[in-house]
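Undergrad: Sequence first, predicted model second:
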Amino acid sequence: MKKEMTMPRLGESVTEGTIVDWLVKPGQEIAKYDPICEVQTVKVIAEVPASFDGTIVDILAKNGDTVAVGAPIATIEVAAEAESTLDSTEPAAAPAQSSTSKTPVTVSAVPAPTAPEGPRFSPAVATLLAHHQLNAADIPATGHQGRLTRKDVEKYLAQPQQPNVQHPDQHQLAPAPMATTAGESMSATASGDTVIPASSIRRVIAQRMSLSSSEIPHGWMMVEQDVTRLVQLRQAKKAEFQQQEGYKLTYFPFFVKAVAQALVKHPRLNSSWQEGQIVVHHDINLSIAVAKDDELYVPVIKHADRLSLKGIAAEIDRLALAVRKGTITADEMQGGTFTVNNTGSFGSISSMGIINYPQAAIIQVESIRKELKPTPDGLGFKVADMVNLSLSVDHRLLDGVAAGGFLRDVKQNLADFEPSMNLN
């Protein structure tokens, strides 16, 4: 009997998911809990497991399709005896993880059929191997149960070129044919060009940034602030902090704290535009950008306004470490209401951030620099530590007055830091 697999709910606030890669094909036998596809939501990839044993009959959603939760994605032929044990009210697909799950989200792929003694890999990896004319047996496989992953192939490609030896017990993958037309422009690939397949994370970033840029009318404002006393505070506390906490005290927690405090007074900045209405969010959950290789993740500091400086620093360190280790969970990536981006870590002094859709605003914290400034009495000059704060807002619900008021309070919060302050 045929049963439908549906798009599972991969988080409390998730209403849809994008098919990244099918890990099975029609006619393939599967066991219950075997991953059948990779789904992208909120910049996290999760594997969707089968709910029962059977054989894949039809795949109903293509790679790249965005499917609503509960909509069918595949049809599976279930054996009669297995069918008799299934509860007719049971959902067709169980979530890969709930909104409260702490199980790490992995990007490993379920193997497609390959040569008997060779490493297993997904169709997406097979395409990558074919494009670069690589032999799977030449590449160390680090995935679960000896699977060859996309990252394995990309790491291999980044190494100095090695001879590609044909193994007698392996099928050499033939290069994929390159279609060309007479009217093809010079921007198309040419001899000597390097084609780098976009990762699923990069494709989602591209999709969400395009959506933000096309749908949100961005407004932008930049101010500067003297943070000399903040610099003195960090300088006075950093050695003791690292000894006690085991990691470095950076400037970023101070800015996150200043932003969280300002959002309490300016809740319209902590909102989103939804179906012609302004939704002001009660919780202040700050998204922060964390880079891993060439991919960008945006984990969330929940209830940031309730945390001390030390608490914020601990969350930043914990979330960044989870991203870089690959143990970040879907729950830790969801629920952000405002984004704080540390562009100053790259030496930037002025930038315009693209809003993290569907949030209403993003603030870029630029690099701290020393400048000669007049003294308060106007009789001389002093060397001051200055920083620029660049704010992008959704002009549908925020204007210059709201942006200016918010930045004024962020500036004041930064000015209030002093060397004798307690970080708790």
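TA: Received the coordinates, thanks.

Undergrad: drop to CA atoms for contacts and neighbour counts, all remaining ones
TA: Will do.

Undergrad: Going along the chain, name the helices of the stretch 101-250 of the chain.
TA: 123-131, 150-158, 200-215, 228-245 (DSSP state H, counting those that start in this stretch).

Undergrad: Is residue 212 in contact with residue 356, as I believe?
TA: Yes. Using CA atoms under 8 Å, residue 212 is in contact with residue 356, at 7.0 Å.

Undergrad: on that earlier part again, among the helices of the stretch 101-250 of the chain, pick out the one with the most neighbours on average.
TA: helix 123-131 (a mean of 19; mean count of other CA atoms under 10 Å).

Undergrad: Next, the angle from that one to helix 150-158.
TA: For helix 123-131 against helix 150-158, the angle by axes from the mean of the first three to the mean of the last three CA atoms, to 10 degrees is 20 degrees.

Undergrad: Which residue, neighbours along the chain excluded, lies closest to the residue nearest the centre of the chain?
TA: In the chain, the centroid-proximal residue (CA atoms, centre = their mean) is residue 297; its distance is 2.9 Å. Spatially, and ignoring its direct neighbours in sequence, residue 297 is nearest to residue 290 (5.2 Å; CA to CA, 6 or more residues apart in numbering).

Undergrad: what about versus this one:
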Amino acid sequence: MATEVIVPTLGESITSGIIAAWNVQDGDYVEKDQVIYELETDKITSEGIAEVSGVVSLSASEGDEVEIGQVIATIDESAEAPSDNSEKKESAEEPEVKSEESGESEEAKPSAESSDAVSPAVRRIAAEEDLDPASVEGSGKAGRVTKGDMLKALSDRPSVKESKPAKKTAAETPKPAAKSKPAGERTTRKRMTPLRKKIAERLVSAQQDAAMLTTFNEADMTAIKELRAKYQDSFVKKHGIKLGFMSFFVKAVVQALQEVPGINAQIDGDEIIQNHYFDIGVAVSTEKGLMVPVIRDCDQLNLAGIEKSIIEYAKKAREGKIQIDDLQGGVFTITNGGIFGSMLSTPILNAPQSGILGMHAIQERPVAVKGQVEIRPMMYLAVSYDHRIVDGKEAVTFLVKVKEALEDPTRLLLDV
């Protein structure tokens, strides 16, 4: 009896995807609930598991675009699992490693290159960083090592400077003559991923379909920096997380949306939909592209609740565990180019939303304060908006409200 492996339904708007990787080979014996492939769509990357145990027969290759509901493999349930004898034989052929502390024999763990139980992302990190996944504690299903586990292990291990001997000086080691690359290695060509393709389509569509305009202002971040410095230790002790800047911006945006509701609306055909809820999207940069998970009911969350949600969604996005529902339904978006050093930008709308706030790098600049020149930590702010339904007066007022809330954060706590 053979069971079909079918591409599952992942959301109403997702109709196809690309097989990013097979974690098994044709003819392998797989166990029930084993992760056997990774599917990349225009919104998320998901893992496919075996519903039964048996020998797998692949009918699609890595890189193939497959439709939802398509059969991409079959699993022969009648096939027997490898016998104990063969397992013992393989075990006997593996070298034994003696523990210097206990003197007990331990089976050598398989290297990253020979293991089919890890994802391609894990194998790539293992090869590039010389880190064996078998030495890393897994947080995934059934103890599976994830990309996030590998990155954490890399950050925890000693630095290269400490572990490697000093390099020879330039005088001791002559530099080899530079060699020009062969013509075939000067460029590479690869297919756009569904996510990157979708991002490109949405950005172009936003510029073509909306009358997009951007207005600018700047905010003095002194009060927020002083507040964070004063209460950071207490905040961490109580909530287990640091108090960042983003939670202040989310609360400032919510307050501004409440005072200027025209921004919290969108166009649907020839109708205007006025939103009365405050689900705010926060842009997160990942290896595969930009994702915008949505924090629900921000008007009902405190700073700690917002910070925890941001950390949780960012982790899920970077580990490829984000779900389609996590990305839908936002009314406004915040993007922070400042973490990459951006001084000023014009953010593109996240359709069908009518507004997006761009944060930028904080830089100390001389400013006039009550007739005196002082050095203050300043940030440029930018709000892009859909001029079809948002007037310039509303957009400017909205940004001024955000600025005032940031410069006097007690307004956020007192709701004034």
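TA: In hand now; what should we look at? The shown structure was predicted, so the numbers you read here are calculated from the model rather than taken from an experiment.

Undergrad: Can you give the structural similarity as a TM-score?
TA: Here the TM-score for the pair of chains, by TM-score structural alignment, normalised by the length of the second structure, is 0.61; 347 aligned residues with a CA RMSD of 5.2 Å.

Undergrad: sorry, back to before: for residue 269 of the first structure, find the nearest of the helices of the stretch 101-250 of the first structure.
TA: helix 200-215 (16.5 Å; CA to CA).

Undergrad: Packing partners of the closest one?
TA: strand 35-41, strand 44-49, strand 295-297 (3 or more CA pairs under 8 Å, 6 or more residues apart in numbering; DSSP states H and E).

Undergrad: Which one, of those, ends up nearest to residue 158 of the first structure?
TA: Judging those by CA to CA, what sits closest to residue 158 of the first structure is strand 295-297, at 15.9 Å.

Undergrad: Show the residue spans covered by the helices in the second structure.
TA: In the second structure, the helices defined using DSSP state H lie at 84-93, 120-129, 147-156, 160-163, 194-209, 222-239, 246-259, 303-318, 392-407, 410-414.

Undergrad: Need the counterpart of residue 342 of the first structure in the second structure.
TA: Correspondence of residue 342 of the first structure to the second structure, assessed by TM-score structural alignment: residue 336.

Undergrad: for its match, what are its contacts?
TA: 283, 358-360 (CA atoms under 8 Å, 6 or more residues apart in numbering).

Undergrad: for residue 389 of the second structure, what are its contacts?
TA: Going by CA under 8 Å, 6+ apart, residue 389 of the second structure touches 262, 266-267, 272, 354.

Undergrad: out of these, which are buried?
TA: Buried subset of the contacts of residue 389 of the second structure (neighbour count, 16 or more other CA atoms under 10 Å): 262, 266-267, 354.

Undergrad: What is the most widely separated pair among the residues you listed?
TA: 262 and 267 (11.5 Å).

Undergrad: can you count the residues close to residue 114 of the second structure?
TA: Residue 114 of the second structure has 9 neighbouring residues, counting by other CA atoms under 10 Å.

Undergrad: and the gap between it and residue 143 of the second structure?
TA: Distance, residue 114 of the second structure to residue 143 of the second structure, by CA to CA, to the nearest Å: 18 Å.

Undergrad: again with residue 219 of the second structure
TA: Taken as CA to CA, the span from residue 219 of the second structure to residue 143 of the second structure is 46 Å.

Undergrad: In terms of neighbours, single out the busier of these two.
TA: Using other CA under 10 Å, the more surrounded residue of residue 219 of the second structure and residue 143 is residue 219, with 20 against 9.

Undergrad: so what corresponds to that one in the first structure?
TA: Taking TM-score structural alignment, the alignment pairs residue 219 of the second structure with residue 225 from the first structure.

Undergrad: Report the contact partners of the equivalent of residue 278 of the second structure over in the first structure.
TA: Matched by TM-score structural alignment, residue 278 of the second structure corresponds to residue 284 in the first structure. Residue 284 of the first structure is in contact with 260, 263-264, 270, 302-305, 336-338, counting by CA under 8 Å, 6+ apart.

Undergrad: now swap in residue 264 of the second structure and tell me
TA: 257, 274-276, 331-332, 353-355.

Undergrad: Buried subset of those, written for PyMOL?
TA: Only the buried entries of those go into this PyMOL selection, using 16+ other CA under 10 Å:
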select buried, resi 257+331+332+353+354+355
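
Undergrad: Widest-spaced pair of the contacts of residue 264 of the second structure?
TA: Maximum pairwise distance among these (CA to CA): 15.1 Å, between 276 and 355.

Undergrad: count of neighbours near residue 44 of the second structure?
TA: 21.

Undergrad: Hmm, it is touching residue 322, no?
TA: Yes. With contact taken as CA under 8 Å, residue 44 of the second structure and residue 322 are classed as touching, separated by 6.4 Å.

Undergrad: Report how many residues lie close to residue 284 of the second structure.
TA: Residues lying near residue 284 of the second structure (other CA under 10 Å) number 19.

Undergrad: That one: what's it in contact with?
TA: Listed by CA under 8 Å, 6+ apart, the contact set of residue 284 of the second structure reads 290-293, 314, 317, 335.
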